[in-house]
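Undergrad: Need coordinates for the below:
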Amino acid sequence: MTPTNRLSKLVKATAKLPQGIRSRLWSKVFGRVVPMVGSAHIRYLEVSHDKVVVKIENHRAMQNHIGQVHACAMALIAETATGFVTGMNVSDSCIVLIKSLKVDFKRPSKGAMIATATLTDEQQKLMQNTEKGETLVSVQVTDESGEEPVQCEMLWAWVSKSQLKN
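TA: Model (predicted):
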């Protein structure tokens, strides 16, 4: 059985709701917890202990000078998906922190963007059973064509909240 924290309990509590309502609810709640996520209108499509999928539409506020999703918005959805899948697994006594991110832009994007972050069983167990650690979280960022205009690497760390006070 997978250990739970406050974030995973919230996700579990919404499990019986229809997908559309669940997605809107997660997006609203998580957008209040992380205001930038709310301002960007990121939608949470799927949230579990091993996978988080988020979407950003190609709306005016998130566009660059040529009408595509801005480079920073692409990095934001990769960071958001990987951060939330990490957050689903660490103890409430810990805090998650991004340690490094790398984004390589491969080609122009087309339309909305989706980031899919995944964790292996081993990564989940490490997060659930240790008070401090780090791991490279896999993420795929695709556009409406199904292609990957960017490739990202996100290194996440977690530490005990008590360690931050020292």
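Undergrad: rest of the way, CA atoms for contacts and neighbours
TA: Will do.
Undergrad: and the residue nearest to residue 85 when sequence neighbours are not counted, how many neighbours?
TA: Of all residues not flanking residue 85 in the chain, residue 52 sits nearest, at 5.5 Å (Cα to Cα, 6 or more residues apart in numbering). The tally of other residues near residue 52 (other Cα atoms under 10 Å) stands at 24.
Undergrad: I have a second one here; can you model it like the first so I can compare?
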Amino acid sequence: MNSALVLWKRCEGLPFGKAIFSRIICFKAPYFGSIRPRFEEFRPGYARVSMKKRRAVTNHIGTVHAIAMCNLAELAAGTMTEITIPKTMRWLPKGMTVEYVMKAESGVEAVASVGEIAEGPAREVPVAVDIRDAAGETVCRATIAMWVSPRRKA
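TA: From the prediction side, this is the model:
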């Protein structure tokens, strides 16, 4: 089992466990800490990560900034891909397409999902991310192209 998934399973049932897990992930990848994400659900093929609306993630019109949502999408997609791929594979985000559907006037959550990723040759795997506001309305859609390839043999 992937070390991130093992850590999630250890933290999930603890008081403040989801917050602890989220802080550990942001310690490992500090840039994501700028949005203060919180992992809500995390399993192979699926991740749900939330972000509160606060001044640091808003734009000049008082809504959640588009790039903060992109940051959230990449975090959800990347960590989910990490625990979904076989141990013999590795991944790297190659690109992202984003559609801003409507203004995000509340906190948001990103839901990343992908089907099974089997061992095989290097290839691009699209990971869909839907970002929803507090009312459950989609405010942003992203597709992150993950380059999945075999790990180099040591």
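Undergrad: Counterpart of the residue nearest to residue 85 of structure 1 over in structure 2?
TA: With TM-score structural alignment as the criterion, residue 52 of structure 1 lines up with residue 47 in structure 2.
Undergrad: which residues does the residue nearest to residue 85 of structure 1 contact?
TA: 44-46, 81-82, 84-85, 116-118 (Cα atoms under 8 Å, 6 or more residues apart in numbering).
Undergrad: Which secondary structure element is home to it?
TA: Using DSSP states H and E, residue 52 of structure 1 maps to strand 51-56.
Undergrad: Which SSE is immediately downstream of that strand?
TA: Assigned by DSSP H and E, the successor of strand 51-56 of structure 1 is helix 71-87.
Undergrad: Report the buried residues of the helix or strand following that next one.
TA: Using DSSP H and E, the helix or strand that directly follows helix 71-87 of structure 1 along the chain is strand 94-105. By neighbour count with 16 or more other Cα atoms under 10 Å, strand 94-105 of structure 1 contains the buried residues 94-96, 98.
Undergrad: again with stretch 42-59 of structure 1
TA: 42-47, 49-58.
Undergrad: ok, which pair from the residues you listed is furthest apart?
TA: 49 and 58 (27.7 Å; Cα to Cα).
Undergrad: any idea how far the residue nearest the centre of structure 2 lies from residue 19 of structure 2?
TA: For structure 2, residue 76 is the residue whose C-alpha lies nearest the centre (Cα atoms, centre = their mean; 0.7 Å). Computed as Cα to Cα, to the nearest Å, the residue 76 of structure 2 to residue 19 of structure 2 distance reads 15 Å.
Undergrad: what's the answer for residue 11 of structure 2, then?
TA: Counting by Cα to Cα - residue 11 of structure 2 and residue 19 of structure 2 are separated by 9 Å.
Undergrad: Same question for residue 74 of structure 2.
TA: 19 Å.
Undergrad: Neighbour count for these two, which is higher?
TA: residue 74 (23 against 18).
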